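Trainee: Okay, predicted coordinates and the sequence, questions at the end:
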Amino acid sequence: MKTYSIDFRQKILDTYHAEPISQKAIAKRFSVALSFVQKLLKQYRETKNIAPRTDRCGAKGKLNAEQLLILAELIEENNDATLEELRYLLYGKIGFSVSRATIGRMNKTLRHNFQKKTLFPSGKGTERVQILRCEFWETIKNISFKDLIFIDESGVNLAMVRLYARALKGERAKGQRPTKRGKNVSIIGAMSVNEILTSVNLIGGTDAITFEAFIIRKLVPKLWKGACVVMDNCSIHMGEEVKKAIEKKGAKLIYLSPYSPDFSPIENLWSKLKIILRSRKTTNYQELGKAIEFAFEQVTSENIFNWFTHCCYCTSSF
């Protein structure tokens, strides 16, 4: 209700009592809303007072503080539940039902928003894996980050395009991509804190023989005494010849703990490359090869150093 002066309110009340006039006519005469006249007269009948109310502070919340805390716990335990499912779960806890819209508003009050999940393997949270992750850091913490070399593989294909675009509100954002993605192109790369040491692209997957050839022909010539090669423990990396070739050069080999891609800065390299490749819209393997070469050229020394910092191998600024 709009706040009008007491004098103005009194004039409306006096007119209502002095003249045989309807509430609608009073509203028209004084150029106010009919609802204002109705509320004013009701207020006078109930309280004998026409002063503006000062106790209005918005609608009372459907849930009190304790019930809101219960809802927060339910969201924490069932973070992928729909609003309707949360509504049902809350009913079982507090004994009365609230609307789905109320659940939505309370989600915002609790600062929860619905977003895409960041998924991780269920085994990552086991005690065994956590112990192995700690043991990895105990092994590597005394090695200078300047001697670390990370190796990994990634796959790309011809159907890689940007998946997000702009469109007018209410319309779909559309785009084209090749109907046939073709065979995957595997990229094997080795990265130190200073540079991309070496990389190779090949059509198809990477097997143990291919990986062994990459180590012996591409990586070993770039190694130095005291270098430490770090790679994940997938089966194609476990060949005896791989270890022998690295150690023969005076370097050593350490395997990442299971479920630990977050310990490998080269994962950030693949993310950057794929972002660039999605923007190139390649249609054949020759174009894709050139796009991969272009993407590697966009990687800066600062990028690499920041990736090492992100994975906690160094802390100083670039």
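Mentor: Good, I have the coordinates.
Trainee: going forward, measure contacts between C-alpha atoms and count neighbours the same way
Mentor: Fine.
Trainee: so where do the helices sit in the protein?
Mentor: 6-18, 23-30, 34-47, 65-77, 83-94, 100-109, 127-140, 208-213, 240-248, 266-280, 285-297, 301-310 (DSSP state H).
Trainee: Just the residues contacting stretch 62-72, thanks.
Mentor: The contact list for stretch 62-72 (Cα atoms under 8 Å, 6 or more residues apart in numbering) reads 86, 90, 93, 94, 98, 102, 106, 110.
Trainee: 10 Å instead, please
Mentor: Stretch 62-72 has contacts (Cα atoms under 10 Å, 6 or more residues apart in numbering) with 61, 73-79, 86-87, 89-91, 93-94, 97-99, 102-103, 106-107, 109-112.
Trainee: For the residues you listed, which ChimeraX command selects only the ones that are buried?
Mentor: Selection of buried members from those for ChimeraX, criterion 16 or more other Cα atoms under 10 Å:
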select :74,75,86,87,89,90,103,106,107
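Trainee: related to what we said a few turns ago, with distance to residue 180 added, can I get the helices of the chain in a markdown table?
Mentor: Converted to a markdown table, the helices of the chain look like this (distance: least, Cα to Cα, whole Å):
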| stretch | distance to residue 180 |
| --- | --- |
| helix 6-18 | 76 |
| helix 23-30 | 71 |
| helix 34-47 | 66 |
| helix 65-77 | 42 |
| helix 83-94 | 39 |
| helix 100-109 | 42 |
| helix 127-140 | 39 |
| helix 208-213 | 26 |
| helix 240-248 | 35 |
| helix 266-280 | 16 |
| helix 285-297 | 12 |
| helix 301-310 | 33 |
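Trainee: Pasting the second one now:
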Amino acid sequence: MTKPYSMDLRERAMARLEAGETSYEVAATLKVAVSSVIKWAARKRRLGSVAPGKMGGHRPYRISGGHRAFVLSEVERDSHVTLHQLTAALAVRGLHVHPASVGRFLHREHKSFKKTILPAEQLRPKLARRRAQWIRYQTRIDPTRLVFLDETWVKTNMAPLRGWGARGERLVAHAPYGHWKTMTFIAALRHDRVEAPWVLNGPINGEAFRLYVETQLIKTLKPGDIVVLDNLGSHKGAAVRDIVRAAGARLFFLPPYSPDLNPIEQLFAKLKHFMRRAARRSAEAVHNAIAATLNAVTPLECRNYIENAGYKST
């Protein structure tokens, strides 16, 4: 931080102003900025002195001590509490701050406003036990043997959810409301790649899924693979299990209501984000956009998806 100009220089500048010189003349003579002369004059009129104010130094945070403990306890009690509610609660305690100050305080305390929604059914005792058992064995399996399989929908009316616009004005976009096509995208996620991508016109059913396994997935399976699926009814055909077993692989179903245990859901979230940005309006264009997205998926990304879901050999 630079040092303030000396008092001698400031007083000489004020003396010249009082003698009738203009701020520009004083600045030119003393070789300082015109703005400095103007600010010194204003400071003298306001405070009666041109002495510089305090520079630098630590400004103590207003939300500290008991107020800090109070805010943290409120956040712990109700994770959905808003900045305005916290501001109002602090005002009742006698501390008046701006909501932005509360937000900065929470960031300093390593808090961020976020939430992941999981099915409430996971809290059922029976299902909770099944999930705990699954999670207990997650790290005992070689991730290179795992093949995570699932499907998701893609549509020809997908569009970006948000965009930049002028404050106070609506940002309007257009997407088909009356007619569009819905397709089902199926794929398998391994530790280093995405395999057997397939797009089906319309929803999935048991026969379509069997056809996918028989014509697409089977080409990628090898002895020792472990195929992991969710509990969708169309996945549970006996023919599907027979096809997988014939390839020397094994088939396991996730506990019900457990999308968080299937890492391919993270890939699908990325896919839908890019599909909204692409905003394709024909089936062929949707297919091409899916292919472009999958081509950009790296082995490291696949590994991160799987490890983030808890499948990491220890």
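Mentor: Alright, I've got the coordinates. Quick caveat, the model's predicted, so the values are computed rather than measured.
Trainee: before we move on, the earlier item: of all the helices of structure 1, which one comes closest to residue 259 of structure 1?
Mentor: Set against residue 259 of structure 1 and scored by Cα to Cα, the helices of structure 1 come closest in helix 127-140, at 7.6 Å.
Trainee: corresponding residue for residue 183 of structure 2 in structure 1?
Mentor: Matched across to structure 1, residue 183 of structure 2 falls on residue 185, judged by TM-score structural alignment.
Trainee: tally of neighbours for that match?
Mentor: Other residues within reach of residue 185 of structure 1 by the criterion other Cα atoms under 10 Å amount to 20.
Trainee: Same check on the one 5 residues further on?
Mentor: Around residue 190 of structure 1 sit 24 other residues, with neighbours defined as other Cα under 10 Å.
Trainee: What's the separation between it and residue 292 of structure 1?
Mentor: Distance, residue 190 of structure 1 to residue 292 of structure 1, by Cα to Cα, to the nearest Å: 15 Å.
Trainee: if we can go back for a sec, residue 155 of structure 1: which of the helices of structure 1 is closest?
Mentor: Across the helices of structure 1, closest to residue 155 of structure 1 is helix 266-280 (Cα to Cα), at 9.1 Å.
Trainee: Residue 197 of structure 1 against residue 222, yeah?
Mentor: Yes: using Cα atoms under 10 Å, residue 197 of structure 1 is in contact with residue 222, at 6.9 Å.
Trainee: overlap in contacts of those two?
Mentor: residue 190.
Trainee: more crowded one of these two?
Mentor: residue 197 (17 against 13).
Trainee: Please report the distance of the more buried one from residue 221 of structure 1.
Mentor: Residue 197 of structure 1 is 10 Å from residue 221 of structure 1, by Cα to Cα.
Trainee: can you pull the contacts of residue 313 of structure 2?
Mentor: Going by Cα under 10 Å, 6+ apart, residue 313 of structure 2 touches 137, 138, 139, 140, 141, 142, 143, 144, 307.
Trainee: Let me have the residues you listed in JSON lines, extended by distance to residue 280 of structure 2 and neighbour count.
Mentor: Formatted as JSON lines, the contacts of residue 313 of structure 2 follow (distance: Cα to Cα, whole Å; neighbours: other Cα atoms under 10 Å):
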{"residue": "137", "distance to residue 280 of structure 2": "41", "neighbour count": "12"}
{"residue": "138", "distance to residue 280 of structure 2": "38", "neighbour count": "18"}
{"residue": "139", "distance to residue 280 of structure 2": "40", "neighbour count": "15"}
{"residue": "140", "distance to residue 280 of structure 2": "42", "neighbour count": "12"}
{"residue": "141", "distance to residue 280 of structure 2": "40", "neighbour count": "14"}
{"residue": "142", "distance to residue 280 of structure 2": "39", "neighbour count": "15"}
{"residue": "143", "distance to residue 280 of structure 2": "35", "neighbour count": "20"}
{"residue": "144", "distance to residue 280 of structure 2": "34", "neighbour count": "15"}
{"residue": "307", "distance to residue 280 of structure 2": "32", "neighbour count": "16"}
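Trainee: So which residues of the stretch 101-250 of structure 1 form strands?
Mentor: With strands called from DSSP state E, counting those that start in this stretch, the stretch 101-250 of structure 1 shows them at 148-156, 185-191, 196-203, 228-231.
Trainee: quick one, which of the helices of structure 1 is nearest to residue 181 of structure 1?
Mentor: helix 285-297 (10.5 Å).
Trainee: Can you verify my assumption that residue 231 of structure 2 contacts residue 262?
Mentor: No: using Cα under 10 Å, residue 231 of structure 2 is not in contact with residue 262; the gap is 11.4 Å.
Trainee: Report the set of residues contacting both of these two.
Mentor: With contacts taken as Cα under 10 Å, 6+ apart, the residues that reach both residue 231 of structure 2 and residue 262 are residue 254.
Trainee: More neighbours: which of the two?
Mentor: Using other Cα under 10 Å, the more surrounded residue of residue 231 of structure 2 and residue 262 is residue 262, with 23 against 15.
Trainee: Show me the contact partners of stretch 220-233 of structure 2.
Mentor: With Cα under 10 Å, 6+ apart as the test, stretch 220-233 of structure 2 has contacts from 141-151, 188-190, 195-196, 205-206, 213, 235-236, 241, 244-259, 261-262.
Trainee: so how far is stretch 147-158 of structure 2 from its chain's centroid?
Mentor: Computed by Cα atoms, centre = their mean, to the nearest Å, the chain-centroid distance of stretch 147-158 of structure 2 equals 20 Å.
Trainee: Find the residue closest to residue 190 of structure 2 in space, skipping its chain neighbours.
Mentor: Distances taken as Cα to Cα, 6 or more residues apart in numbering place residue 147 nearest to residue 190 of structure 2, at 5.2 Å, with adjacent residues excluded.
Trainee: mind checking what that neighbour lines up with in structure 1?
Mentor: In structure 1, residue 147 of structure 2 lands on residue 149 (TM-score structural alignment).
Trainee: Report how many residues lie close to residue 155 of structure 2.
Mentor: Per other Cα under 10 Å, the neighbour tally for residue 155 of structure 2 reads 21.
Trainee: list the contacts for the residue nearest to it when sequence neighbours are not counted?
Mentor: If the residues on either side of it in the chain are set aside, residue 155 of structure 2 comes closest to residue 182, at 4.5 Å by Cα to Cα, 6+ apart. Neighbouring residues of residue 182 of structure 2 by Cα under 10 Å, 6+ apart: 153, 154, 155, 156, 157, 200, 201, 202, 203, 283.
Trainee: How much space separates the nearest residue to the last one once chain neighbours are set aside from residue 176 of structure 2?
Mentor: Right, residue 283 of structure 2. Distance criterion Cα to Cα, 6+ apart; nearest residue to residue 283 of structure 2, sequence neighbours excluded, is residue 156 at 6.8 Å. According to Cα to Cα, residue 156 of structure 2 and residue 176 of structure 2 sit 8 Å apart.
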